[in-house]
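J.: What follows is a protein structure lacking sequence information:
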């Protein structure tokens, strides 16, 4: 359980680093005339992602779930791959990346890196991590609950991003929020 706690805390630290990058990038985007959309769903996203981390630890501790190597090791590999994909997205979007939906008019749509093949690759990372992180140590309920809630939230989030991109003055613009 100790190593799993360290893993979840490491993911929490990574999320904190993401928020620092997002705040810096939000200032960059807003200074260039960026407009924010989706403020209403953002708090739900924060609660959901915080709940994922807390749920992982709580379920494993409360239910005393054992580590099952046949599930845990592959799930850990997926968690690590998801982190790699997430940071590839962040690097590819540069200052346009954000956890919020901020679109800067006039910027071209980013089509390099993982965006060359996927429309929303960071959400692939979020989905993979949301399933895999709990399963590393057998937190099946957390994996299922996060996946269902995240699916609903992603429907809202992706619609918000697509609408924001489509309604900018100089469409297609780059999404600052391909988070």
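T.: Nice, thanks for sending it over. Computed from a predicted structure; not experimentally measured. Residues are numbered from 1 along each chain as shown.

J.: Only C-alpha atoms from now on, for both contacts and neighbour counts.
T.: Will do.

J.: Residue 33 against residue 102, yeah?
T.: No - in this structure, residue 33 is not within contact of residue 102 by Cα atoms under 8 Å, at 9.7 Å.

J.: Quick check on the two: which one has the bigger neighbour count.
T.: residue 102 (27 against 13; other Cα atoms under 10 Å).

J.: my read is the more buried one is in a strand, agree?
T.: Yes - counting by DSSP: H, G, I helix; E, B strand; the rest coil, residue 102 is located in a strand.

J.: If you drop the residues flanking it in sequence, what lies closest to it?
T.: The shortest distance from residue 102 to any non-neighbouring residue, by Cα to Cα, 6 or more residues apart in numbering, is to residue 36 (4.3 Å).

J.: May I see the buried residues of the strand or helix carrying residue 46?
T.: Assessed by DSSP states H and E, residue 46 sits inside helix 42-63. For helix 42-63, the neighbour count (16 or more other Cα atoms under 10 Å) marks 42, 45, 48-49, 51-53, 55-57, 59-60 as buried.

J.: this is the other structure I want to compare:
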């Protein structure tokens, strides 16, 4: 296990709490696990949590950190707690819901794709992947592989995850919450890019010129 014990415990507790909120919102275990797509989503969540225990993600401020961007951490936390419960609850009371089991399965597929996209770059970056916006010791710019045309694949994964989570509950409210994640997400991206531009200069500018920030062909 490469992740620190404290972060490992946090990852496990957070995942279980997130699933617990969804089970509570939908009305209990029987209601939640009566849908195959939700069973798959729960198993995928646990699998992602186990996979995260073998990453080197950390909370190191490294050699230089943009401390002004720390506000995005509680912002993500608040949106996450609300997203854990509210889409499931609106599903239970049939408020602003749409579609049927097909939508749930589409959501499950997107959730898995988003999870893979979220974790893949974490393994690629290793110790350079910090929960803080920071330049780590020996930091090198990665511009190949999954980063070849997309500068923030892990953040795209977060967005796809959020949309998938909303769809497994057929929740319009969930989609609104997914859209709200763009606010701290884009703020963090701009902060990271400013730090990387200051660290790598022309090399980073050239990389930006041939790659997309978040969504290929759009942004």
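T.: Done, it's in. Keep in mind that this is a model prediction, so the values were computed, not measured.

J.: about what we covered before: how about a markdown table for the buried residues of helix 42-63 of structure 1, with distance to residue 86 of structure 1 added?
T.: Putting these into a markdown table (distance: Cα to Cα, whole Å) gives the following:
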| residue | distance to residue 86 of structure 1 |
| --- | --- |
| 42 | 18 |
| 45 | 16 |
| 48 | 18 |
| 49 | 15 |
| 51 | 19 |
| 52 | 17 |
| 53 | 17 |
| 55 | 21 |
| 56 | 20 |
| 57 | 22 |
| 59 | 25 |
| 60 | 25 |
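
J.: from the residues you listed, which is closest to residue 87 of structure 1?
T.: Of all the buried residues of helix 42-63 of structure 1, residue 87 of structure 1 sits closest to residue 49, with 17.0 Å by Cα to Cα.

J.: can you tell me which residue in structure 2 aligns to the closest one?
T.: In structure 2, residue 49 of structure 1 lines up with residue 80, judged by TM-score structural alignment.

J.: For the closest residue to that match other than its chain neighbours, pull up the helix or strand it's in.
T.: Closest residue to residue 80 of structure 2 apart from its sequence neighbours, by Cα to Cα, 6+ apart: residue 18 at 8.0 Å. Residue 18 of structure 2 belongs to helix 5-26 when assigned by DSSP H and E.

J.: in structure 1, what residues pair with that helix?
T.: Using TM-score structural alignment, helix 5-26 of structure 2 lines up with nothing in structure 1.

J.: after that helix comes which helix or strand?
T.: Taking DSSP H and E, what comes next after helix 5-26 of structure 2 is helix 29-32.

J.: buried residues in that following helix?
T.: residue 32.

J.: so where do the helices sit in structure 1?
T.: For structure 1, helices defined by DSSP state H occupy the ranges 2-31, 42-63, 69-93, 121-135, 140-166.

J.: Okay, angle between the longest one and helix 42-63 too, please.
T.: Our comparison of helix 2-31 of structure 1 with helix 42-63, counting by axes from the mean of the first three to the mean of the last three Cα atoms, to 10 degrees, yields an angle of 180 degrees.
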